[in-house]
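Trainee: no FASTA, just this:
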């Protein structure tokens, strides 16, 4: 396994309310970079998780646990939501699907 792909753990903060205009300001996205091993999810794992095959599903492995809360993961220009997270003794794995 090669840990050579930069991924970004994103936390979305909603915008503050502006009483003068009555609108909310645009939200802000904070990112934390991690280096991970990213690969396509196998057919057997997809059947277990989704009940069938699903396009755009990836498996991500981190060498250490990621303890901070996050909302989604960005890899390149695509964003993914976490469907399954598993903590092993020293590593952490995620099965993610693409957000359209």
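Mentor: Alright, I've got the coordinates. Keep in mind the model is a prediction, meaning the values are calculated, not measured. Numbers count the residues shown, from 1 in each chain.

Trainee: okay, CA-based contacts and neighbour counts for the rest of this
Mentor: OK.

Trainee: all strands of this structure, in order?
Mentor: For the chain, the strands defined by DSSP state E cover 5-13, 17-18, 23-24, 28-40, 57-62, 72-75, 78-87, 92-98.

Trainee: And the first one, what's buried?
Mentor: Neighbour counts over strand 5-13 (16 or more other Cα atoms under 10 Å) mark 7, 8, 9, 10, 11 as buried.

Trainee: Name the residues that touch it?
Mentor: 27-38, 69-76 (Cα atoms under 8 Å, 6 or more residues apart in numbering).

Trainee: out of these, which are buried?
Mentor: 31, 34, 35, 36, 37, 38, 70, 72, 73, 74.

Trainee: Structure two is appended below for comparative analysis:
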């Protein structure tokens, strides 16, 4: 496995009041860059997790646990949310789907 794909854990604070528009808007995301092994999710795993095969999902493997708070994960320009997480002794596996 090659841990060569840059991924960005994003923390987005919601509910910040914007006096210019009068609305509550999301803040700019605070990103933390890590390198991971990213692959497409197999058809069997999609069937087990989602019940069908229509979602764009990926499997992310990290060499160490990521313990900070985050809302989303960005890979290239696409945003993902975590559907399933498993922590092994030193590694962490995340199954994510596109937002």
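Mentor: Thanks, I have it. For clarity, every value in this text was computed on a predicted model and none was experimentally measured.

Trainee: Can you calculate the TM-score here?
Mentor: After superposition, the two chains reach a TM-score (TM-score structural alignment, normalised by the length of structure 2) of 0.89; 99 aligned residues with a Cα RMSD of 1.9 Å.

Trainee: returning to what we had before: quick one: which of the buried residues of strand 5-13 of structure 1 is nearest residue 53 of structure 1?
Mentor: Comparing the buried residues of strand 5-13 of structure 1 against residue 53 of structure 1 with Cα to Cα picks out residue 7 as the nearest, at 23.9 Å.

Trainee: can you tell me which residue is nearest the centre of structure 2?
Mentor: Centre of structure 2 computed as the mean C-alpha position; nearest residue by Cα atoms, centre = their mean is residue 73, 2.9 Å away.

Trainee: Excluding residues flanking it in the chain, which one is nearest it?
Mentor: Leaving aside its sequence neighbours, residue 73 of structure 2 sits nearest to residue 9 (Cα to Cα, 6 or more residues apart in numbering; 4.6 Å).

Trainee: Equivalent analysis for residue 58 of structure 2, please.
Mentor: Per Cα to Cα, 6+ apart, closest to residue 58 of structure 2 is residue 40, 4.4 Å.

Trainee: How about residue 98 of structure 1?
Mentor: Using Cα to Cα, 6+ apart and skipping the chain neighbours, the partner closest in space to residue 98 of structure 1 is residue 80 (4.3 Å).

Trainee: so what's the one you found up against?
Mentor: By Cα under 8 Å, 6+ apart, the neighbours of residue 80 of structure 1 are 72, 73, 74, 96, 97, 98, 99.

Trainee: With distance to residue 15 of structure 1 added, can I get those in JSON lines?
Mentor: Output for the contacts of residue 80 of structure 1, formatted as JSON lines (distance: Cα to Cα, whole Å):
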{"residue": "72", "distance to residue 15 of structure 1": "18"}
{"residue": "73", "distance to residue 15 of structure 1": "20"}
{"residue": "74", "distance to residue 15 of structure 1": "21"}
{"residue": "96", "distance to residue 15 of structure 1": "26"}
{"residue": "97", "distance to residue 15 of structure 1": "26"}
{"residue": "98", "distance to residue 15 of structure 1": "24"}
{"residue": "99", "distance to residue 15 of structure 1": "21"}
